[in-house]
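J.: Provided below for reference: sequence and predicted model.
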Amino acid sequence: MRAHIRTFLTAFAIGFTALSAPVRAQESTQQPLVVFAAASLKDALDDAANTFKGAGGVDVKFSYAGSLALARQLEQGAPADIFASADQESMNYAASKNSIRPESRFDLLQNKLVVIASKNSKVQSLAFTPDAFKTALGSGRLSTGEVNTVPVGRYAKSALEKLGLWRDVEPRLAMSDNVRAAMSFVARDEAPLGIVYATDAAADANVKVIATFPADSHAPIIYPFALTATSKNPAAAKFLDFLRSDAAKPIFEKQGFTVLKK
């Protein structure tokens, strides 16, 4: 009798293992998320992805670059599950090309526009006047994003125009294809000044903020997020829900972002 019981229990255990194995295999082989995100989001989203995975989520792979460049990659069929832009214009472009799911779009974060200098610079503060910029720049250039395609460059041009500085500063610009690249010129002392986001400046100990642009000198720096039109990964919506949750809010605030109300 005992032999029959042992045989039954062994068979049951084997059968249960066989039934549960495909589930575990499916969980362990679930495809990672692919997120196209503005370069200024790197530190915050890297931290958020680690927290998400630690709470039982999947791996998240990022492609960081200028927002419009990413939107154009989506248009050309680049595979991604989520698009996070540093401006409304780039997200609008993605929407116009049917690259995102418009019903999934929402505004999550807000940022500030600042002027930075190297931590070794003797300049401690900067007035928004032509003479002040001329003195601080010396024979060097002002580093920022490309003013026609990169969000930080667009914001910078708008602010400089509003403050009456554009005509004097335009010939001195050194433009990059994303905000982190623009900041790196200042961090390496290759440009005396740069215009970047406050969160980027906070992420690099080699630069310091010497001026903050008035909020009314440019459009609000808003970060919209959305699912891409081609995403088939069910974890994508879960990651977006996590980014909007109270659990993610401290991650963004630590980097200097303002989290917008739901």
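T.: Cool, the structure landed. Numbering: from 1, shown residues only.
J.: going forward, measure contacts and count neighbours with C-alpha atoms only.
T.: OK.
J.: and the residue nearest the centre of the chain, what does it touch?
T.: By CA atoms, centre = their mean, the chain has its centre lying nearest to residue 41, at 2.3 Å. Contact partners of residue 41, counting by CA atoms under 8 Å, 6 or more residues apart in numbering, are residue 64.
J.: any idea how far it is from residue 67?
T.: Separation of residue 41 from residue 67 (CA to CA, to the nearest Å): 11 Å.
J.: quickly find the element holding residue 208.
T.: strand 207-212 (DSSP states H and E).
J.: quick check: buried residues in that strand?
T.: 207, 208, 209, 210, 211, 212 (16 or more other CA atoms under 10 Å).
J.: swap in stretch 46-64?
T.: 48, 49, 51, 52, 57, 58, 59, 60, 62, 64.
J.: can you check stretch 129-137 too?
T.: So stretch 129-137, judged by 16+ other CA under 10 Å, has buried residues 133, 136, 137.
J.: distance from that stretch to the middle of the chain?
T.: Relative to its chain's centre, stretch 129-137 lies at 31 Å (CA atoms, centre = their mean, to the nearest Å).
J.: comparison target, given below:
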Amino acid sequence: MRALILLCVSLVGLGASPVRAAEGLVFAAASTTDVLQELQPAFTQATGHTVKFAFGASSDLARQALAGAPADAFLSADEARMDAVERAGLVQKGSRVDLLSNRLVVVVPLDAKQAPRNAGDLKSLRRLALADPAMVPAGVYAKGWLEKAGQWERLGPKVVPALDVRAALAAVEAGRVDAGVVYATDAAQSKKVRVAFTVPEADAPRIVYPAAALTKGKAPEVGRAFVAFLRTDGARAVFARHGFGAVDAKREPPAP
């Protein structure tokens, strides 16, 4: 109830509905599916605009944007993908913001009789699900953690790569693998897995979700409005309820 009140209050700051409403397309990391779908009606109420979402791996969404897909905003699960889009001149000037943070957790099926307690315990598993560690942010983060822990060389052959982090979670839910490394926010919304342990923040790569309005969409004003909406106190309260953290550190601009 408190989050709803905060959201309603913060919407006042976005102003009245525009004279001419439009529909925008938002590319967003798969791990933000639930929270953005919850926020969608409030955005329309606040601005008069509507949005439709394309959820998926940030790597795939960035590729589509670079190929000319007409997205109006992009919420990525890592900075590198947004950096590539920004270097290509596709980010509206001044619109980029580091919006959210997340944590990695190791999950097992709800009925698992045993569960690993740390990175070293993972070597006893037969199969471990990750979002594709070659390109998908959640998998890249997980691989970075396991490399730092000195476990990647022995675990690599046991990894079952998934299309995105939600697909990795689904593999654990279905019992097709012994465990998976996913975001804490994804684990929290599943009733079919339990968290075996949370990856220590000091051992994991820094996880940042940047958001930006893009230049090649059909409704750039909707992209700007949507990113502004995501920064309101009310929207941030909803993100927090879903388990996302805030990002306060300043970002260095991407290398040319």
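T.: Structure received. Keep in mind it's a predicted model, so treat the numbers as computed, not measured.
J.: state the three-state secondary structure for residue 99 of structure 2.
T.: strand (DSSP: H, G, I helix; E, B strand; the rest coil).
J.: can I assume it is in contact with residue 227?
T.: No. Using CA atoms under 8 Å, residue 99 of structure 2 is not in contact with residue 227; the gap is 9.2 Å.
J.: what range in structure 2 does stretch 195-211 of structure 1 sit on?
T.: Here stretch 195-211 of structure 1 aligns to structure 2 at residues 181-197, judged by TM-score structural alignment.
J.: could I get the full set of helices for structure 1?
T.: For structure 1, the helices defined by DSSP state H cover 2-28, 42-54, 67-75, 88-96, 130-137, 151-162, 166-169, 179-187, 198-203, 235-243, 249-254.
J.: from the buried residues of strand 207-212 of structure 1, which is closest to residue 78 of structure 1?
T.: residue 207 (34.0 Å; CA to CA).
J.: who's in contact with residue 152 of structure 2?
T.: Contacts of residue 152 of structure 2 (CA under 8 Å, 6+ apart): 143, 146.
J.: translate it into the numbering of structure 1.
T.: Match for residue 152 of structure 2 (TM-score structural alignment): residue 166.
J.: mind checking how far that match is from residue 211 of structure 1?
T.: Separation of residue 166 of structure 1 from residue 211 of structure 1 (CA to CA) stands at 16 Å.
J.: list the contacts of the closest residue to residue 42 of structure 1 other than its chain neighbours.
T.: Excluding its sequence neighbours, the residue lying closest to residue 42 of structure 1 (CA to CA, 6 or more residues apart in numbering) is residue 64, at 6.9 Å. Contact analysis of residue 64 of structure 1 by CA under 8 Å, 6+ apart lists 36, 37, 38, 39, 41, 42.
J.: end-to-end on the match of stretch 195-211 of structure 1?
T.: End-to-end distance (CA to CA), stretch 181-197 of structure 2: 10 Å.
J.: which outside residues touch that stretch?
T.: 31, 102-111, 115-118, 128-131, 138-139, 142, 165-166, 168-169, 172-173, 198, 242-244.
J.: which among these count as buried?
T.: 31, 102-110, 115-116, 128-131, 138-139, 142, 165-166, 168-169, 172-173, 198, 242-244.
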